[in-house]
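[1] Give me coordinates for this.
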Amino acid sequence: MSLALLSGHPQGAGVGAMPVSTQGPGDALRAETPAQLMEGIRREATARLLPLLGETLRSERARVQKSLEAATGDSPARAMESEDLASLTVLAAELIQHEQKWQKALGEVFAVWPDPPVAQGHDAYSLLSDDELQAQLIGQPVAEALDRRFESVRDIIDRRLHTLAARLQYRGRPSNPLAARFLVESFLRAFDAGDCGRRLRAALLRRHEALLDGELAALYGWCNTRLAEAGCALAGDSDQAALIAGLGGSMDAVPANKTRIWETGNAVARAGAGASPASRLEAPRGNLLRRHARRQRDDRRAELDAAERSFLRDEFMSTLALLQADRLLPPGTSHAARLREGMYMVAGGLGIDRRTVAFDAEQDEAMTVVGALFDRLAERHTLGPAAREKLALLAVPWLHLALEDPQLFEPSSPPAMQVLSLLVELWDGTDGGDAQSLELQTLADRVADAILDAPHGDGRVFAAQLAQIDAALAAGRRRAEAVERRTWQALRGRERLDAARRQASFELQRRLEGRPLLPSVAGFLDVEWRQALAQAWLRDGDASDRYREVLSLGDALVESDGLAANDGGSAVADRLLGMLPALRDCCAQCGADPAATEARLAGLVAEHASPTPRQVHVPTAPAGDDAPLLPDDADLVAGLADTRFSEGQRFVQPGAAGVGRTLRLAWRSSLSGACLLVNASGTRELLLMPDALQAMIDSGHLQARPPNGGAVSEALSTLAARAGAA
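    Predicted coordinates for the structure are as follows:
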């Protein structure tokens, strides 16, 4: 690290330049507000970096043109380069528009400083788009490479920005708007996937990286000097007392061990600072959980007061990073206890005596809340031993998130919480005998390993793994949904048929009512008429004209039988003649041929005309293969009105030897309320009325999972309710 950078002056400055912390900057620069200072840095960065966009296009166009001139034949590579050349020509013609998009992207980074910019185009429930995933895949390696090359000077600027942010009462580490990742993101937003293909976009980014490599050293040097002249000292250097005095603080406030002044955020703060960031004020559920955790901390006040000091923030984060890398948590009664013991274990390896150091309030509250969340997840889900241990290890990166993101526990559900919900659901109820279930468990293990292996504090891993889970599940989900659809469509057709038959049997019973009838009349009503009535219900509905016509035919046939019994004479004949077309239609719907139909009707007319004994008819019971899908005594009205269960809800069926299997409510009947439960492959497992399903849950044969919002949402809602009650 050069002395020129540390002093805030570029190389070539006078040898006798004083250190930043002791020389007196101009009054005009010191009088600038942080907003004015950052606006000046933005303007200078724009002036230096904006021309690089045009230079990037010109350089890449020259390369493609040269390659085309050297190529011969009509190879696929030549065709692609010709297409790239055409795209570059269009991009160059629209350069002003792309420069405006770049300026807008970089301006948004500066506009929210000291906070980092929010993800573009995202809401709480969205996944990465193809464009965003592509930008992340090609942009992250470039940003990391630039960060490594300029790590020393960027670290100096970061520390000066930390001090500047402290003037705004900002706790925590501010973002660096000139960090490589923001510059790369701004470039990718200037030339998005709609402007050029992925291959050309990646080539442009590589060309832009080379140009940035030659420009950033000078820009960073200028920025460092500008911040130094404005009185922004290096947060954490050995001149803390002078810094505090320069910012209006009291020298009496400096402790004997000067490193203690960095405990509230490792930045220089104004005397009396203590205002909470706006993000904390907008996190009601998180604040409720932290207050509840603070009451638990008060119960251990004697233990905490015995310590000589608290963990420094950087000290805590470094220890947390090592704990994540070690992948080893000591046993304990709760996840919070395991986190605390794990931190002390790693700190002991670094020479920190646990008897002399304690966790500060923010650290302890975060461990308590995260521990309670993971306790609830482990308690409410059926996880195998390996999954339980991996879940415990994941509490480490989520502890880091809890310290960095005040909104983590809010109902908005950031990507990290969505990933955690999905992981728990994938691990929950793994069936060792089901290949699909084992595949889901392997996916969860792979995602958990990727999160644990990611650089400590890199929040991008959650959005990336969320996209990975969605992509991995897509094909299996489509197959399962196809199987489910065929299953419930068949069930719905069968259930409609049952309902039609049930209604037809009801209407038949109303007309029989213990009434003696001619055998031919009773037989016709029992077979042809009942079937025609069921078909009219299925095809046209019970409010249709066709359905009412069939009902009227049954009534007319019963009346004609009554007339014949009373020796109606010609009136019976007239009545039968009027009904013959409708009677023939009933026979045709049953599939009878014309000859069989005429024979059937002839027998019916003959019995009306001759004295034939009448008897009470018992309706024919359905054949074995026509048995109803649901029992006759099922309370269909109650089942239809039941709202305890909803489509998509998960259930776990415990196994006899440990972890069971996961079932999902794939369909609820709109006729009866019946619930279809399928396995991971979409195959039918259970078809139950809501009361029967509830009985299985009450008996422990099934375990219901939250219907909406996922595992984490249910856990946080429960914890918040407990905290509110306490």
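[2] When you work out contacts or count neighbours from here on, use the C-alpha atoms and nothing else.
    OK.
[3] any residues touching the longest strand seen in the chain, and which ones?
    The strand that spans the most residues within the chain, counting by DSSP state E, is strand 658-668. Defining contact as CA atoms under 8 Å, 6 or more residues apart in numbering, one finds that strand 658-668 is touched by 382-384, 428-431, 437, 484, 488, 646-655, 674-680, 685.
[4] Mark which of the residues you listed are part of strands, please.
    Among these, the members falling in strands (DSSP E) are 650-655, 675-678, 685.
[5] Now distance to Gln65 and neighbour count too, for these, in JSON lines please.
    Below are those laid out as JSON lines (distance: CA to CA, whole Å; neighbours: other CA atoms under 10 Å):
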{"residue": "Arg650", "distance to Gln65": "58", "neighbour count": "24"}
{"residue": "Phe651", "distance to Gln65": "61", "neighbour count": "23"}
{"residue": "Val652", "distance to Gln65": "62", "neighbour count": "24"}
{"residue": "Gln653", "distance to Gln65": "65", "neighbour count": "21"}
{"residue": "Pro654", "distance to Gln65": "66", "neighbour count": "19"}
{"residue": "Gly655", "distance to Gln65": "66", "neighbour count": "14"}
{"residue": "Cys675", "distance to Gln65": "65", "neighbour count": "24"}
{"residue": "Leu676", "distance to Gln65": "62", "neighbour count": "24"}
{"residue": "Leu677", "distance to Gln65": "61", "neighbour count": "26"}
{"residue": "Val678", "distance to Gln65": "59", "neighbour count": "24"}
{"residue": "Glu685", "distance to Gln65": "63", "neighbour count": "12"}
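[6] Now for the residues you listed: which two are most distant?
    Greatest spacing in the ones in strands among the contacts of strand 658-668, by CA to CA: Gly655 and Cys675 (21.4 Å).
[7] The structure of the following sequence is requested for comparison with the preceding one:
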Amino acid sequence: MRVLEEVKRLALELLGGLPATLYPDIEEALKTAVHDDDGRDAPQLLYQNQAALWVLRQHQSAHVMRYRQNVGQGFDEFRALRIRNRGELPLGLIDESQIDFHLAGQNLAESLGHRFKAMLEQLRGRLQVVTTVLGLPPIPNPVGPTRLADAFVETFTDEQIPAALRALLFGHYERELGKVLGEFYAQVNELLARSGFGGSVEQPPAAPTIRRPIPSPAPTGPTDSPYADTYGHGGGPVPGQAGVAGGQSAGWNPDAAGATGYGMGGQGGAAGTGAGTGTGTGGGYGAEMGHGTAGSAPGQPGQPGHPGTGDRAAPTSAELGELRQMLHAWRDGRMAPTTPATGAPVQQPGSRRELRVDEVVSVASLLQGEPSDVFARALAGSGRLATAIRDQLNDGSRRLGLDPEHIRFSGDEEDAIDLVALLFDSLFQSHHLQDRARRLYARLVLPFVKVALTDQSLFVQPAHPARRLLDAITEACAGNKGETPQERELLDRAAAASQRVVAEYNEDLAIFETAHAELDALLQQQRRRIELQAERAAKATFGRERLSNAREQADSVLARRLAAPPLSRGVAEFLTGSWRHHLVQVLLREGGESERYREAIALGDALVDADRIASEGRGRDLATRLLALQPAIIACLGSSGLDHSAAEHGLAVLVKGLIYPHAPRDLHDAPPATPDDDDAERGLWVAGGTDTLRFDPAMAEQMRALEPGEWLQMTDIHGESVDAKVAWVSPLTARRLLVNRRGLRVLVASVEELASLHAAGRLQLGCEPTAFEQAMRQVRQQLDRAVGQH
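    Modelled structure (predicted):
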């Protein structure tokens, strides 16, 4: 299985980008063809083909991704992971263009098959040994011309391509394939041969006999493990050293199966010294897999420039080093000297061989496509994700023949597993992720373990592709309940991104970049919706503040009119109801400095004066005054939504209350203030209520310096942590509107109230801009607390 993974990696590395390389040459060929064609239709044909080519270029990234998927699917079928039952496929009609595509693919496969006949025959025999060893039925060559032609056809099956452009497309694909297939088939044949799959056999080769290492007069490293020689570890962790000289693993029994076993040989050869510096252990990944020879092609495993398992970058951040020290102290504090079940002493780590990074990566690759239910359950709240990862890797090691009783993870590997586990636990617990998101994250656990093992910059570089993808997925899933079509689309796109990484990640970070680009395109729309949501929240808050301010101002004016002189009941009710509402409306629409506002104030004063005239029994003067006020009173009643007839009826009721000079008159209390939703909300939030605020004035000044766009971390009334951004500062009250990461209002509070929340421990200044950075801060805090306890 590991050899097949390496063949798949070579295939995707050498062939995966071919569709993207065809278009420049095709464009030149189109221009040349039209230039040589003197027909009158030549310009029109050129335009049609160029337009179709332009469409293909727009879909270039999707084509490359689909082509890589199709090539990788051949390996899944070969390993019987996803064998399609063609007998159950529905039959139907296909159009002529699809028939032409398939005919072109068949011609391409026949041409390449004839050209590379000798290499393909050799490869067929070696793959037959692989299927025999794995107990699989004969399956077509996953990298044969037929499979590569089918992968190309299926890549463009949904495109409308003119006949001339289709011929150029297949012609240039055949030409580019011809340039690399020879080297590729040679590498695959060499890899299979060096791994023990020499040729076709009728019976499965016998299992290799494990024997003790051959003594060496000058050992270059520890060889205590009985599995070290069996799996071709080349005699110990000496950087750049090849395997057993002469190209034969010391662990093989030459009499078993004609010395053509199917294990991982350590044939680096004497010439491989220094060529396998990529891994720094036992001749390197390249030496182990048979590529650690001098003069091997650039980019193969074992070369220093290869971006795979061999190039483990040293930590570049002092913070990461400090975090590792805390992690070691935390892990040491959790280790028990005896087994929990029997109390027997645990086997000492020194008696077991440390796994190499490439071995752990191979195990993780074997498990990557399998169901991730065990990780999903660990993320559900048990907090044992690290244990689940170790158990799965140990189980995968056992499948590859590595006995977990005789091997152990190195310190760096333990760090990578623990950091990834703590990272995912923190992400899931602090971002209100739903159950569907838990399964999505569970699928990403092993790919991120592989990234952490091979590239420590994951934890120190904000622009790391895997890190950006995890941030994008968290942004898409956090707080997303799938209640709207847009939210459901985001969840589907995030799930597709995680599935693509699982299906295609094989130590090439480009898959993270591609998946992030596709998800980020949809997130751009989401971010715009969030911005609009925050703008609407700001406008709604500002509207409530203006209304509250207008009501307070109107109540103040009304209270002074009701306090003196004594008023009749009719006038007091008119002032308390219609006139107050009219004042509020004028203040909201035209402001307190407008002419209409002064006219409204004058109306109230004139009614108070009319009531005084009525109390004195001056009927003629009262009639004159009311006739003069009639237009203003009708307008005042109209602002309350009354039509002309209803306004006249209201005027009549008011006049009826004034015509009796001996009607009782008294002082009246101002009506209670209208409840404010913000006041009720702040009463739930502010520590100690709204009447007594305890805060540090210096902290209040820090809060006053907060500008829109700055992030805080708060604890809501339910005790849950909330990331809150300052979205708006009120020009009326200087209060701050805080919204969450989805643009929804969290709190509207003054700087003093924010300072009071800080004093109560419910608010912290500053918040990491990305989910990954925030999770890493929580990991550090968790380790700080754990180390302090130990």
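[8] ok, Gln499 of the second structure touching Arg443?
    Yes - using CA atoms under 8 Å, Gln499 of the second structure is in contact with Arg443, at 7.4 Å.
[9] okay, the two: which has more neighbours?
    Comparing Gln499 of the second structure with Arg443 by neighbour count (other CA atoms under 10 Å), the higher total belongs to Arg443, at 23 against 17.
[10] quick one: secondary structure of that one?
    helix (DSSP: H, G, I helix; E, B strand; the rest coil).
[11] could you measure the residue nearest to it when sequence neighbours are not counted against Gly282 of the second structure, distance?
    For Arg443 of the second structure, ignoring the flanking residues on the chain, the nearest one in space by CA to CA, 6 or more residues apart in numbering is Ser372 at 5.6 Å. According to CA to CA, to the nearest Å, Ser372 of the second structure and Gly282 of the second structure sit 32 Å apart.
[12] Could you pull up the contacting residues of the aligned partner of Thr387 of the second structure in the first structure?
    Using TM-score structural alignment as the criterion, Thr387 of the second structure maps onto Ala337 of the first structure. With contact set as CA under 8 Å, 6+ apart, Ala337 of the first structure has these partners: Gly371.
[13] Check which helix or strand Ala337 of the first structure maps to.
    For Ala337 of the first structure, the host element (DSSP states H and E) is helix 335-349.
[14] so the counterpart of Gly554 of the first structure in the second structure is in which element?
    Residue pairing (TM-score structural alignment): Gly554 of the first structure is matched to Gly604 of the second structure. Under the criterion of DSSP H and E, Gly604 of the second structure resides in helix 595-615.
[15] quick one: that helix to the first structure mean distance?
    Superposing on the first structure and averaging over aligned pairs (mean CA distance after the TM-score superposition for the first structure), helix 595-615 of the second structure comes out at 4.9 Å.
[16] show me where the first structure has strands.
    Using DSSP E, strands in the first structure cover 309-310, 357-358, 516-517, 615-616, 650-655, 658-668, 675-678, 684-688, 703-704.
[17] and the direction of the fifth one versus that of strand 658-668, what angle?
    Right, strand 650-655 of the first structure. Strand 650-655 of the first structure and strand 658-668 are oriented at 140 degrees to each other (axes from the mean of the first three to the mean of the last three CA atoms, to 10 degrees).
[18] Check which helices and strands strand 650-655 of the first structure sits against.
    strand 658-668, strand 703-704 (3 or more CA pairs under 8 Å, 6 or more residues apart in numbering; DSSP states H and E).
[19] neighbouring contacts of that strand?
    Contacts of strand 650-655 of the first structure (CA under 8 Å, 6+ apart): 382, 428-429, 660-665, 701-707.
[20] same question, the third one
    Taking CA under 8 Å, 6+ apart as the criterion, the residues outside strand 516-517 of the first structure that touch it are 558, 561, 614-617.
[21] what stretch of the second structure lies opposite that strand in the alignment?
    Against the second structure, strand 516-517 of the first structure falls on residues 566-567 (TM-score structural alignment).
[22] quick revisit: how big is the offset of the helix holding Ala337 of the first structure relative to the second structure?
    Looks like 1.6 Å for helix 335-349 of the first structure (mean CA distance after the TM-score superposition for the first structure).
[23] likewise stretch 59-67 of the first structure?
    Mean for stretch 59-67 of the first structure is 5.3 Å (mean CA distance after the TM-score superposition for the first structure).
[24] what packs against the helix holding Gly604 of the second structure?
    Where contact means 3+ CA pairs under 8 Å, 6+ apart, helix 595-615 of the second structure is packed against helix 510-563, strand 567-568, helix 569-574, helix 580-590, helix 619-638.
[25] highest average neighbour count across the ones you listed?
    strand 567-568 (a mean of 24; mean count of other CA atoms under 10 Å).
[26] mean shift of that strand relative to the first structure?
    Strand 567-568 of the second structure sits 2.8 Å off on average (mean CA distance after the TM-score superposition for the first structure).
[27] Ala361 of the first structure maps to what in the second structure?
    Aligned partner of Ala361 of the first structure by TM-score structural alignment: Gly411.
[28] For Gln348 of the second structure, see how far away its match is.
    Counting by CA to CA, the gap from Gly411 of the second structure to Gln348 of the second structure is 14 Å.
[29] Sounds good, over and out.
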